[in-house]
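sequence? don't have it. structure:
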């Protein structure tokens, strides 16, 4: 039987958050990738091009694993009732609940981070407690059937870790070789702990504003729930 991996998209999604994991998951023989949007219409990503999903919220198969990407569109997606309800329904019976980057906050909006250990993009980690989660440092954090990844590129590492957990390390290593995933970045500094202070000082103000937007969106959702 096929193992359904459901990836819900929303306007302003970061394309690498889902295309990275999708490319890896697509190499698993019995995995079926189900990309879905609310109406099945194309979704414009943060990279300026659009993706045409194969499903909408009504005809999407039930997930064995749900993988929620993030992106600048998450500020609005947190309060998209149709999206959050869809995620909640899928999570009811999915074996694995997963997210990449700020996709964690959509899981949080669906009430799926309460009392769980989780991570997200480094710029937003302090907002996880608003969702009832315990921020746990790490590029990939596993807490039972909840698996969360850090920012953007973490999704590739995350997908290989998930493949190893479900299908075995040998399968994951073969896929890693097939995809020639042998990263050797030209610079160090992809995380605040390794970044040059001047570069961090340049980038940090963007995330201070973005963090405030996530907190405001979560507060709006909490206000609606009262």
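Right, received. Where do you want to start? Computed from a predicted model, the values in this text were never measured in an experiment.

contacts and neighbour counts: CA atoms only from here.
OK.

which residues does residue 209 contact?
By C-alpha atoms under 8 Å, 6 or more residues apart in numbering, residue 209 lies in contact with nothing.

Quick check, residue 79 in contact with residue 219.
No. Assessed by C-alpha atoms under 8 Å, residue 79 is found out of contact with residue 219, at 10.0 Å.

With neighbour numbers in mind, choose between those two.
Taking other C-alpha atoms under 10 Å, residue 79 and residue 219 do not tie; residue 79 has more neighbours (19 against 14).

How about the more buried one, nearest residue that isn't a chain neighbour?
Spatial nearest neighbour of residue 79, chain neighbours left out: residue 221 (5.9 Å); criterion: C-alpha to C-alpha, 6 or more residues apart in numbering.

Helices along the chain, start to end?
Under the criterion DSSP state H, the chain contains helices at 15-25, 74-77, 81-93, 104-109, 154-167, 169-178, 197-225.

mind listing what's buried in the longest one?
Under the neighbour-count criterion of 16 or more other C-alpha atoms under 10 Å, helix 197-225 has 200, 210-211, 213-215, 217-218, 221 buried.

How much space separates residue 202 from residue 195?
According to C-alpha to C-alpha, to the nearest Å, residue 202 and residue 195 sit 11 Å apart.

give the contact list for the most centrally placed residue in the chain.
Nearest to the mean C-alpha position of the chain, by C-alpha atoms, centre = their mean, lies residue 100 at 2.3 Å. Residues near residue 100 by C-alpha under 8 Å, 6+ apart: 17-18, 67-70, 120, 148-152, 154-155.

In addition, the following structure is provided for comparison:
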């Protein structure tokens, strides 16, 4: 049985938890917990893919070391796109978008976290599909041909899109459930002690205070406008 290749595409200015959350879950498929259950899932390999082998800095300054380049990547069975403010530059990078388009067209699973959804959209992988992204950017989904569905994780066929940042962990556990079964997913969740009990019930605008929502919108105003311009530029006749 051949390896199942999982690839995370990283780029300067990504939000590291968009990447490291699902990476922590999905990389454990390479050494799944020993359980008294049969799993048809083949051995997996996790790849961290970038344009070059140079360290990639997140939006908070954390350096991440790729394991391979676009050119050196194996064919991917699952491709995952994290988000972050760096997607504005990534959207304008033909090499990045071409790689996503090529691998996304043949992958068994096409996935994203947070604003990474827009990279899938720029690669033409969201036309007519149901999807989600960070709550502050859902109004931009029609610019990539997607229909917003209000959920933390949205599945449309082989497409899995997750909302903001921490929802990447939930999406990854959903993928593990499909690939290796619910008991393996539960064991990984337990190993991570993923049992959130935040001090405030304010993790979604349906629950947060008006003051918190206003503060977040003001902090995201510039990024929202930048992403809109980048997406509209790609869809204009001059952009080809």
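Thanks, I have the structure now. Just so it is clear, the structure is predicted and the values come from calculations on it, not from any experiment.

related to what we said a few turns ago, next, format the helices of structure 1 as TSV and append distance to residue 8 of structure 1.
Formatted as TSV, the helices of structure 1 follow (distance: least, C-alpha to C-alpha, whole Å):
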stretch	distance to residue 8 of structure 1
helix 15-25	9
helix 74-77	11
helix 81-93	8
helix 104-109	10
helix 154-167	15
helix 169-178	24
helix 197-225	19
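
What about the counterpart of residue 187 of structure 2 in structure 1, how many residues nearby?
Residue 187 of structure 2 maps onto residue 174 in structure 1, with residues paired by TM-score structural alignment. By the criterion of other C-alpha under 10 Å, residue 174 of structure 1 has 12 neighbours.

any idea how far the residue of structure 1 positioned farthest from its centre lies from residue 208 of structure 1?
Relative to the centre of structure 1, and counting by C-alpha atoms, centre = their mean, the farthest-placed residue is residue 198 at 28.7 Å. According to C-alpha to C-alpha, residue 198 of structure 1 and residue 208 of structure 1 sit 16 Å apart.

Tell me the counterpart of residue 124 of structure 2 in structure 1.
Here residue 124 of structure 2 is matched to residue 111 in structure 1, going by TM-score structural alignment.

if I read this right, that match contacts residue 130, doesn't it?
No. At 10.8 Å, residue 111 of structure 1 does not count as touching residue 130 under the criterion of C-alpha under 8 Å.

residue contacts, the aligned partner of residue 221 of structure 1 in structure 2?
Here residue 221 of structure 1 is matched to residue 234 in structure 2, going by TM-score structural alignment. Residue 234 of structure 2 makes contact with 92, 122, 240, according to C-alpha under 8 Å, 6+ apart.

Could you measure from residue 234 of structure 2 over to residue 123 of structure 2?
Using C-alpha to C-alpha, residue 234 of structure 2 is found at 10 Å from residue 123 of structure 2.

returning to what we had before: relative to residue 162 of structure 1, which of the buried residues of helix 197-225 of structure 1 is nearest.
Nearest to residue 162 of structure 1 out of the buried residues of helix 197-225 of structure 1 is residue 214 (C-alpha to C-alpha; 26.9 Å).

what number of residues lie near residue 169 of structure 1?
The number of residues packed near residue 169 of structure 1 is 15, by other C-alpha under 10 Å.

list the contacts for it?
residue 163.

how far away is the match of residue 187 of structure 2 from residue 21 of structure 1?
For residue 174 of structure 1 relative to residue 21 of structure 1 (C-alpha to C-alpha), the value is 15 Å.

cool, and residue 67 of structure 1?
In terms of C-alpha to C-alpha, residue 67 of structure 1 sits 9 Å off from residue 21 of structure 1.

Name the residue in those two with the higher neighbour count.
The neighbour comparison of residue 67 of structure 1 against residue 21 (other C-alpha under 10 Å) goes to residue 67, with 28 against 23.

and that one, what pairs with it in structure 2?
Under the alignment (TM-score structural alignment), residue 67 of structure 1 pairs with residue 80 in structure 2.

Quick check: that match touching residue 7?
Yes. Using C-alpha under 8 Å, residue 80 of structure 2 is in contact with residue 7, at 6.2 Å.
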